[in-house]
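1. With the sequence up front, the predicted model follows.
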Amino acid sequence: MNIKLKTVILECRDIPQLLSFYTGLLHWPVVFEIDTFVGIHSNQDEMGIAFQYDENYIPPTWPSKPGHQQMMAHLDFAVDDKNELKEAMEKAIKLGAKIADEQYGGEEWVTMLDPAGHPFCFVVWNH
């Protein structure tokens, strides 16, 4: 099994602002873009960051404080095919994760919750 961290997705209300900051900081090119989602990717390795529009996004308080918005992000982990997707899901469940009640990505994209409730995805990544 070959599980790789592929993309960190940051929710925001202003995609151009985050895109400008991270492309300026990292010099990573835009590799995917629609109105509500833009992804950048390293030329040196297989890591990327994406920016996803959320009209209800509330910036986190740092450091965190009870009763205030906490930091939130989710991770996408790449697998090579549907067999590895199944293996990765089974392994995650054995380690304490559960499959999220709502799914949005079809048969090659599964959203799960880690033991603390943070969402992450396993994705059949063909490139």
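-> Received, thanks.
2. okay, CA-based contacts and neighbour counts for the rest of this
-> Noted.
3. Is residue 62 in a helix, a strand, or coil?
-> Of the three states, residue 62 takes coil under DSSP: H, G, I helix; E, B strand; the rest coil.
4. and it, what does it touch?
-> By C-alpha atoms under 8 Å, 6 or more residues apart in numbering, the contact set of residue 62 is residue 71.
5. The residue nearest the centre of the chain is in what secondary structure piece?
-> Central residue of the chain (C-alpha atoms, centre = their mean): residue 75, 3.4 Å from the mean position. According to DSSP states H and E, residue 75 maps onto strand 74-79.
6. counting contacts, what elements does the helix or strand immediately after that strand in the chain pack onto?
-> Downstream of strand 74-79, the first helix or strand assigned by DSSP H and E is helix 82-94. Here helix 82-94 touches strand 119-124, going by 3 or more C-alpha pairs under 8 Å, 6 or more residues apart in numbering; DSSP states H and E.
7. Determine the set of other helices and strands touching the strand it packs on.
-> Using 3+ C-alpha pairs under 8 Å, 6+ apart, strand 119-124 sits against strand 74-79, helix 82-94, strand 109-113.
8. and the comparison structure, right after this:
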Amino acid sequence: MALARIAMTTLDCADPEPLAEFWSALLGGAVMARNDDVAVVQTDTIWVGTVRVPDYTPPTWPDGPTPKHIHLDLAVRDLDQAEAEALRLGARKADHQPQPDQWRILLDPAGHPFCLTANIPF
């Protein structure tokens, strides 16, 4: 029996509120807690925290002076539709796309890379 389970993934950023709003809209959740330095999004499957870090520098992906620290893989039903919606919500498409027919690599508004895929059951 497991002693613990993953409860939340927390992302560093310069401004927690808009990043939480982005993840809330993308994942269909709600911002449940917020203050000047932290915001927390609750969804049916995961909680996502956003925390203010002084002098935040976005990760560079896939390499560079500030490598990614973590990324999320998101299962979707329709890759093209999910990408379009994520872009509408404020994501940016990463320049490096090693397998765009299977994975779309996007950057959230704070620069964190995340992947959309239809290869993992939704």
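-> Great, that's in hand. Since this is a predicted model, take the numbers as computed values, not measurements.
9. what's the TM-score for these two chains?
-> For this chain pair, the superposition-based TM-score is 0.51 by TM-score structural alignment, normalised by the length of the second structure; 70 aligned residues with a C-alpha RMSD of 1.9 Å.
10. So for residue 31 of the first structure, which of the helices and strands packed on strand 119-124 of the first structure sits nearest?
-> Smallest distance to residue 31 of the first structure across these (C-alpha to C-alpha): 15.9 Å, for strand 74-79.
11. List the buried residues for the closest one?
-> Neighbour counts over strand 74-79 of the first structure (16 or more other C-alpha atoms under 10 Å) mark 75-79 as buried.
12. got the angle between that strand and strand 109-113?
-> Per axes from the mean of the first three to the mean of the last three C-alpha atoms, to 10 degrees, the angle that strand 74-79 of the first structure makes with strand 109-113 is 130 degrees.
13. Now do the strand holding residue 75 of the first structure and strand 119-124, the angle between them.
-> 20 degrees.
14. ok, which stretches of the second structure are helices?
-> 16-27, 79-89 (DSSP state H).
15. And these: which comes nearest residue 51 of the second structure?
-> Taking the helices of the second structure one by one with C-alpha to C-alpha, helix 16-27 is closest: 5.5 Å.
16. For the first structure, give the strand that spans the most residues.
-> Selection of the longest strand in the first structure by residue count, based on DSSP state E, yields strand 4-12.
17. What is it packed up against?
-> Checking 3+ C-alpha pairs under 8 Å, 6+ apart, strand 4-12 of the first structure ends up next to strand 48-53, strand 74-79.
18. With distance to residue 113 of the first structure as extra columns, can I get those in CSV?
-> Shown next, in CSV, are these (distance: least, C-alpha to C-alpha, whole Å):
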stretch, distance to residue 113 of the first structure
strand 48-53, 19
strand 74-79, 10
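19. Figure out which of the ones you listed is closest to residue 33 of the first structure.
-> It's strand 48-53; of these, that one is closest to residue 33 of the first structure (C-alpha to C-alpha) at 9.4 Å.
20. what's that closest one in contact with?
-> 6-15, 18-19, 36-42.
21. Give me the mean distance between that strand and the second structure.
-> When the second structure is overlaid, strand 48-53 of the first structure sits 0.3 Å from its aligned residues on average, using mean C-alpha distance after the TM-score superposition for the first structure.
22. residues touching residue 10 of the second structure, list them.
-> Neighbouring residues of residue 10 of the second structure by C-alpha under 8 Å, 6+ apart: 48-51.
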